[in-house]
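Peer 1: What follows is a predicted structure for the sequence shown.
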Amino acid sequence: MRETLRVQLWPLPTLGVALAAVAGVGLPQLDARIQLDPPTWLKTYLFSGGPDAARSVLSAIAGSLVTVTALTFSLTVLTLQLASSQFSPRLLRTFTADRHVQATLALFLTTFTFALTVLRTVRTGKDEQTEFVPQISVTVALLLTLASLLALVLFLSHLARELRIETMMRSVHSATVHTIHRLLPQQQDTAGRDSAAGNASGATPEPPANALPLTVSASGFLTSMDEKALLRAAVEADAVVLIDRTPGDSLVAGTPVGVAWPRPGTHLSSEARARLVGRAAAAVSIGPERTDREDVAFGIRQLTDIATKALSPGINDPTTAVHALAHSSALLCELAGRDLGPRMLHDDQQRLRVVLRRPDLDELVTLAVAQPLRYGAGEPAVLARIAALLRELAWTAPPDRHPPIAGALARLRSTIDGQDLDDTEHVRLVELTRLAEEALAGRWPPGR
């Protein structure tokens, strides 16, 4: 629920409208209490016009704010459409989760609602009514209008900056780094972690042939897993649970997300099996789209989408693809130093209970390189950047993670050899692959 609300445009504006309605009712009552004897210092700053002037001011504020709000919504929708068609549909979350956009819309709607609510309290003294001008309320409405004008200028400046593809990629990069730091410990620190709450050394257990399939009841994308609930379910059933799907994977209702089996010397009754399947399914959160809450590969997926979109014939922007590969390289180098092994949860007696699979470096490298290599095979700049990516990754990754890099390097060489490149380009690309090989061997000679 929290993740869903974070990427929606309506929660913050709705809260602003509610608060404005309450303030629009309560503040005029405060006006009525102090109207007869306001402090001298306060009179200088308060609205001093009569009922007609107050109504004109509040009507102008309400009318203008409706127009400005409609303009802001239109610009936001235009930005979303541009980001979806020009770069990637998966970038829409970046805009809808933008607090600047949400706060600007909330301020506009708050000002409109407050002015409209206060307008109903202004009385002209006709028809046996007592004349009443809520001076404090009208003054607050004027201040909110000035704040809205400033917010409009800042919003336009912010929107112009956010429309740049470099800003989008930097936002994706920052969000992914935050997810990596939050979920994955440094590789050298994993051995000292509390095994009851995190990782522990040891090989992933092999499930028996008669292991119990753990199915899901809904279709969608795996967004997160409740580790505590899975651990409690495994302990209660005295079983071992293996979840072999990772956040970001597509799930289909009725298909297994993992398996479970009893510990040696124990047995799972039919009642315990049914209860374990139900509790495991409840611990797996499924949503209509991928999120960066626990999906460390989602940022690379977005950057790869940007790169492949830029390489399409309709756009033909290899420079953007090269920049996207640079961000992917930085993220892969960050991931190379993190613990990408399966996450193992133990009970209080240090017995293995839950195993959660994570994407390994081979999957992540393939995700970052395969599609740009396919669609940018004829562009030397893209091939050169992929070679540089593999060189950078080879230098930062520990030796035990070199095989997937070597495999990607072999695919790159095969692609280069299969292209109709002139001799100069071919020699340069071959030299870059040689430098990547040197990095795999722990050497970083200067390029020629």
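Peer 2: Here it is on my side, so go on. Numbers count the residues shown, from 1 in each chain.
Peer 1: going forward, measure contacts between C-alpha atoms and count neighbours the same way
Peer 2: Will do.
Peer 1: which helices and strands sit right next to whichever strand or helix holds residue 22?
Peer 2: For residue 22, the element it lies in under DSSP states H and E is helix 11-34. For helix 11-34, the elements it packs on are helix 99-119, helix 135-162, judged by 3 or more CA pairs under 8 Å, 6 or more residues apart in numbering; DSSP states H and E.
Peer 1: List the contacts of residue 318.
Peer 2: Counting by CA atoms under 8 Å, 6 or more residues apart in numbering, residue 318 touches 307, 310-311, 376, 379, 381-382.
Peer 1: hmm, try it at 10 Å
Peer 2: Shown in contact with residue 318 (CA atoms under 10 Å, 6 or more residues apart in numbering): 307-312, 324, 376, 379-382.
Peer 1: if we can go back for a sec, I'd like the helices and strands packed on helix 11-34 laid out as TSV, including mean neighbour count and distance to residue 186.
Peer 2: Shown next, in TSV, are the helices and strands packed on helix 11-34 (neighbours: other CA atoms under 10 Å; distance: least, CA to CA, whole Å):
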stretch	mean neighbour count	distance to residue 186
helix 99-119	24	30
helix 135-162	18	32
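Peer 1: do you know which of those lies nearest residue 63?
Peer 2: helix 99-119 (7.9 Å; CA to CA).
Peer 1: Now do that closest one: distance to the chain's middle.
Peer 2: The chain centre lies 26 Å from the centre of helix 99-119; the measure is CA atoms, centre = their mean, to the nearest Å.
Peer 1: which SS state does the most centrally placed residue in the chain fall under?
Peer 2: Centroid-nearest residue in the chain, with CA atoms, centre = their mean: residue 292, separated by 4.3 Å. Put simply, residue 292 is coil when judged by DSSP: H, G, I helix; E, B strand; the rest coil.
Peer 1: again, but for residue 233
Peer 2: Residue 233 ends up helix, using three-state DSSP.
Peer 1: Could you measure from it over to residue 275?
Peer 2: For residue 233, the distance to residue 275 (CA to CA, to the nearest Å) stands at 8 Å.
Peer 1: ok, second structure coming up, stack it against the first:
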Amino acid sequence: MFLSYLWKLRFFTRRFWVRAALISSFSFIVAACAPLSGFLPFGLNDRIDTEALSQLLSILTNSMLAVTTFSLSIMVTAHLAADANATPRAHRLLQEDGRTQTVIATFIGAFVYALALTVMLNADLIAEGEVGLVYLATVAVLGVIVVAMLRWVAHLVGLGSVEETIRRVEESARRCIDARIDSPFFGGRELTFVPDDVTAIRSPAFGYVLSIDTAELQRIVAQRDRKFYLACKPGDWVRPGTTFGWISGDGLEADERSALVAALAIGDRRDYDRDTSFSLVVLTEIAERALSPGINDPGTAIDVVGRLTRLLWAIPVEREMAEPTAPDVFVLPIDLSEIMFRTLDPIARDGRNFVEVQMCLQEAYRTLASHDRPAAGKMAAELSKRLEAYCRNEVMLPEDADRIADSGIGRSEDSH
């Protein structure tokens, strides 16, 4: 249950207004501490009057309004560029960019801070002899704004570009894969079979599986000395009645069934956090967009294929932890073959007229054929044959098609 609440808290803090509200609330804290101005050393409180504070707040209010408006316009333009040139799914990843949210929230928060203190000052809620601490706090806010501006300028260099978007999506995929490496089977055990004496637990709604709280499932089943067998994974589409798992035994009570269902988070859109394949699919979509006739950019597709190869190679052969955190929860292993098919085959299909893209894909297949998972080698060989078929069924010079076929798995190895 704690992990479920923590996951919801992470989503809550990603909302833009949350950060802006936290910074804006600083004005009320400063106003409440204003009576402590008399304790400032070196007689600072006596050197600062209301007029000096009012001028400083006026400068801050006017400048932050312009800076915030300008920054928001840049952010919207960058997001629209990523949406148009990459993929709408990458646009959602940019929306959750912590640095962009923090910088713009700082600007908005500083504006609200100065505006709120100006109102308090004009309403005589801050006494004449209590402005010293407020003035120093405002100077500190100015320092924070300067740092935020410098970070914002450095951040704008690649914001919204295709290369920067690809890098962010790859980082998201890397984090998800690393999390799965650190916690194989989400802390549970590998699901190899499902016994007969089980009770199905079904999904209550339409949507994508966003997160599965295996710790909560473990807590529930441990109370009854049962086992739970997961039939789905983050990223799967479910509908009302879809079986997402089985619990051993029968005689399941209604509240226990509700608790098991509550451990499954369902949403209307896939999420980057725990969905291992989602970021990889988004990279594929970027490559497909680059290969479209309107853009015609095979270089981007080749870049994506290289990144996908690195990420797919990093997906490990999962082995159970020595001491699983959820020993009574059984989870399906990552299906690397399925991920390979869903990510690399669409690029081969849409890039069938680009010799350089096909050669790059054949190199990727040869690399993945030596993966520790035997199934990955079989899938790589199948994808290599499909790529050859794509080329021969399209308008391509016979010699180019032969080059691609000769570089495929099997033929290239025989030639060495």
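Peer 2: The structure has been received and is ready for your questions. Please read all numbers here as calculations on a predicted model, not as lab measurements.
Peer 1: I'd like the helices and strands packed on helix 11-34 of structure 1 as CSV, with distance to residue 56 of structure 1 appended.
Peer 2: Shown next, in CSV, are those (distance: least, CA to CA, whole Å):
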stretch, distance to residue 56 of structure 1
helix 99-119, 9
helix 135-162, 11
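Peer 1: now the longest helix along structure 1, how far from the centre of its chain.
Peer 2: Of all segments of type helix in structure 1, defined using DSSP state H, the longest is helix 51-82. Distance, stretch centre to chain centre, for helix 51-82 of structure 1: 30 Å (CA atoms, centre = their mean).
Peer 1: helices and strands around that helix, which ones?
Peer 2: helix 92-96, helix 99-119, helix 135-162 (3 or more CA pairs under 10 Å, 6 or more residues apart in numbering; DSSP states H and E).
Peer 1: For residue 395 of structure 1, find the nearest of those.
Peer 2: Proximity to residue 395 of structure 1 (CA to CA) singles out helix 92-96 among the helices and strands packed on helix 51-82 of structure 1, at 31.4 Å.
Peer 1: how near is the aligned residue in structure 2 for residue 39 of structure 1 to residue 132 of structure 2?
Peer 2: By TM-score structural alignment, residue 39 of structure 1 lines up with residue 42 in structure 2. Distance of residue 42 of structure 2 to residue 132 of structure 2, computed by CA to CA: 11 Å.
Peer 1: got it, and residue 59 of structure 2?
Peer 2: Relative to residue 132 of structure 2, residue 59 of structure 2 is positioned 18 Å away (CA to CA).
Peer 1: and the longest helix of structure 1, how far from structure 2 on average?
Peer 2: When structure 2 is overlaid, helix 51-82 of structure 1 sits 2.1 Å from its aligned residues on average, using mean CA distance after the TM-score superposition for structure 1.
Peer 1: If you count neighbours, what's buried in that helix?
Peer 2: Buried positions in helix 51-82 of structure 1, judged by neighbour count with 16 or more other CA atoms under 10 Å: 51, 54-55, 57-59, 61-62, 65-66, 68-69, 72, 76, 79-80.
Peer 1: now for residue 137 of structure 1: what does it line up with in structure 2?
Peer 2: For residue 137 of structure 1, the residue aligned by TM-score structural alignment is residue 134.
Peer 1: list the contacts for its match?
Peer 2: Counting by CA under 10 Å, 6+ apart, residue 134 of structure 2 makes contact with 27, 29-37, 45, 48, 53, 117, 126, 140.
Peer 1: same thing but 8 Å
Peer 2: The contact partners of residue 134 of structure 2, by CA under 8 Å, 6+ apart, come to 30-31, 34, 37, 53.
Peer 1: If you map these onto structure 1, which are still there?
Peer 2: Compared against structure 1 with both residues aligned by TM-score structural alignment, their matches' CA atoms under 8 Å, these retain 34, 37.
Peer 1: now, which of the contacts of residue 134 of structure 2 sits nearest residue 332 of structure 2?
Peer 2: Of all the contacts of residue 134 of structure 2, residue 332 of structure 2 sits closest to residue 30, with 53.0 Å by CA to CA.
Peer 1: Pull up the gap between the residue lying closest to that closest one once chain neighbours are set aside and residue 300 of structure 2, please.
Peer 2: Spatial nearest neighbour of residue 30 of structure 2, chain neighbours left out: residue 134 (6.0 Å); criterion: CA to CA, 6 or more residues apart in numbering. Computed as CA to CA, the residue 134 of structure 2 to residue 300 of structure 2 distance reads 52 Å.
Peer 1: what about the aligned partner of residue 22 of structure 1 in structure 2, how many neighbours?
Peer 2: Counting by TM-score structural alignment, residue 22 of structure 1 lines up with residue 29 in structure 2. For residue 29 of structure 2, the neighbour count with other CA atoms under 10 Å is 11.
Peer 1: dump the residue contacts of residue 29 of structure 2.
Peer 2: Residue 29 of structure 2 neighbours (CA under 8 Å, 6+ apart): none.
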